[in-house]
Every structure is written in C-alpha cells, then in structure tokens.
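Visitor: sequence-free structure coming up:
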C-alpha cells in the first residue's frame, strides 16, 4: 500500500470521452499508466455538460447530438511522483487540459484496512 499524508500534488486531466489512444479511451490508458507507475490512485469522472478550448458545448441532454462528453481524471500523490508521470501525458493528451494543484492529504487508507485494524 502506498503511504500518503500531508502535502501532495493533485493532477487533473480533462479530455473528451471519445478521445482514443490506439483504439482505447485515453482516460483508460492514463489510469493504467498511472497504476503501472505506482501512483497512489486515479479516478475518472464523466461530465454531464461542458466546453473547452473549442467553445463547443457538449452535453448529455436527450436532444443533443454530442457523444463527446468531458472526462476528468484525478490523480493524487507526492509531488515528485506526479511530476515524473507528466511526460507520459505529453504523448497521450493531444487536446485537453492538464492541471496541477497543491493539496493536503488528510486520510488515505486501503479499502477495508481500517475496519480490519479496528477489529483487532
């Protein structure tokens, strides 16, 4: 398990849901590469509506023809590990937004681990 507490770096990547890397969604490739790099964790969030540099609004509303909804991938880990991962994004993110934010990790535990510790 990765130990993480205190000051960290949050990496947020915005891409389109239909963006592909070798016939695979870009967000999936980013998550798998983050896992392989040993980063603390990654989550993908699908937007219901948004726009980016093109100013074209994408929405999930029934009457809309858009199928390219915004997707955000959020990864939090120690600053040096996040910065070491950034070159991979140069290869994967052709259109999108990559942001870094300082953050503070209050609690990070393995799922189910806290329950096991309390039962002991």
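Guide: Done, it's in. On a predicted model such as this, the values are computed, not experimentally measured, just so you know.

Visitor: From here on, just use CA atoms for contacts and neighbour counts.
Guide: Noted.

Visitor: and the residue positioned nearest the centre of the chain, helix, strand or coil?
Guide: Nearest to the mean C-alpha position of the chain, counting by C-alpha atoms, centre = their mean, stands residue 73 at 1.9 Å. Put simply, residue 73 is strand when judged by DSSP: H, G, I helix; E, B strand; the rest coil.

Visitor: so it touches residue 27, yeah?
Guide: Yes: with contact defined as C-alpha atoms under 8 Å, residue 73 counts as touching residue 27 (6.7 Å).

Visitor: for comparison:
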C-alpha cells in the first residue's frame, strides 16, 4: 500500500475503562474498525498520567492506582480516508467522554523503505 506524502493524523483520546456498545474495550473496537476500513495503520498508546475535561487526574502511581489510565489511538492515512472514518469513530465514541483531533502530517516513510 502506498501513502501520499501529505496525509492526515486522527487522534482519539479517552480512558482505558471505556467500552464499545458490545462491551469490547474501546481502543480495540477503534483499531478493528480502522483495519476493516482499510486504514494504513493504527497505534494504541497508554499514558501513565493525564487528565481531561473533568480535570480528574488519572495516574499509574502506586500510591494512587487508577484503573482508567489515558489511552490515545493514532491513525494515519490519506485525508479522504480519514474523513470517511471520522463518522465511524464518532459513532463508536457517541456515549463516551473523549477528544478527537485531526491534523495534517507529512509521511516521510511508510514500510521498509524500498
């Protein structure tokens, strides 16, 4: 698969405890949806510390264990493909507190470089 040099990066921020309607972890549901729709790739990042709109601090520190650590899912692909995926992501996160961002990115390399 080839990627254009000018792509879009979709980021979805939410909590580790968030679930899709079927009970599946939300980050898994998003990655599976991205794969089903033919995205170039998706990555799930788990943060040790963060807060969102509620200003509640979520941390992995031992003295204050949090079961709801920050999760970020990043998806990079052509802008039109990202735009087509956004309604699907909005549907998956409809009842969740989250942040969804889109930005322009330049792809330097995708794959093994051949």
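Guide: Received, thanks. Since we're looking at a predicted model, the values are computed, not measured.

Visitor: before we move on, the earlier item: so the closest residue to the residue nearest to the centre of the first structure other than its chain neighbours: helix, strand or coil?
Guide: Nearest non-adjacent residue to residue 73 of the first structure, counting by C-alpha to C-alpha, 6 or more residues apart in numbering: residue 44, 4.4 Å away. Residue 44 of the first structure falls in the strand class when you classify it by three-state DSSP.

Visitor: Please enumerate the shared neighbours of residue 73 and residue 27 of the first structure.
Guide: Counting by C-alpha atoms under 8 Å, 6 or more residues apart in numbering, the common neighbours of residue 73 of the first structure and residue 27 are residue 44.

Visitor: Counterpart of the residue nearest to residue 73 of the first structure over in the second structure?
Guide: Here residue 44 of the first structure is matched to residue 44 in the second structure, going by TM-score structural alignment.

Visitor: can you count the residues close to its match?
Guide: The tally of other residues near residue 44 of the second structure (other C-alpha atoms under 10 Å) stands at 16.

Visitor: Ok, the one 10 residues further on next?
Guide: Neighbours of residue 54 of the second structure under the rule other C-alpha under 10 Å: 7.

Visitor: Same check on residue 92 of the second structure?
Guide: Residue 92 of the second structure has 18 neighbouring residues, counting by other C-alpha under 10 Å.

Visitor: Could you check the top strand by length along the second structure and say which residues are buried?
Guide: Criterion DSSP state E: the longest strand present in the second structure is strand 6-15. Across strand 6-15 of the second structure, burial judged by 16 or more other C-alpha atoms under 10 Å covers 7-15.

Visitor: which helices and strands sit right next to it?
Guide: Applying 3 or more C-alpha pairs under 8 Å, 6 or more residues apart in numbering; DSSP states H and E, we find strand 6-15 of the second structure packed against strand 70-77, helix 79-92, strand 99-106.

Visitor: Among those, show me which one is buried the most.
Guide: Greatest average neighbour count among those goes to strand 70-77 (a mean of 22), per mean count of other C-alpha atoms under 10 Å.
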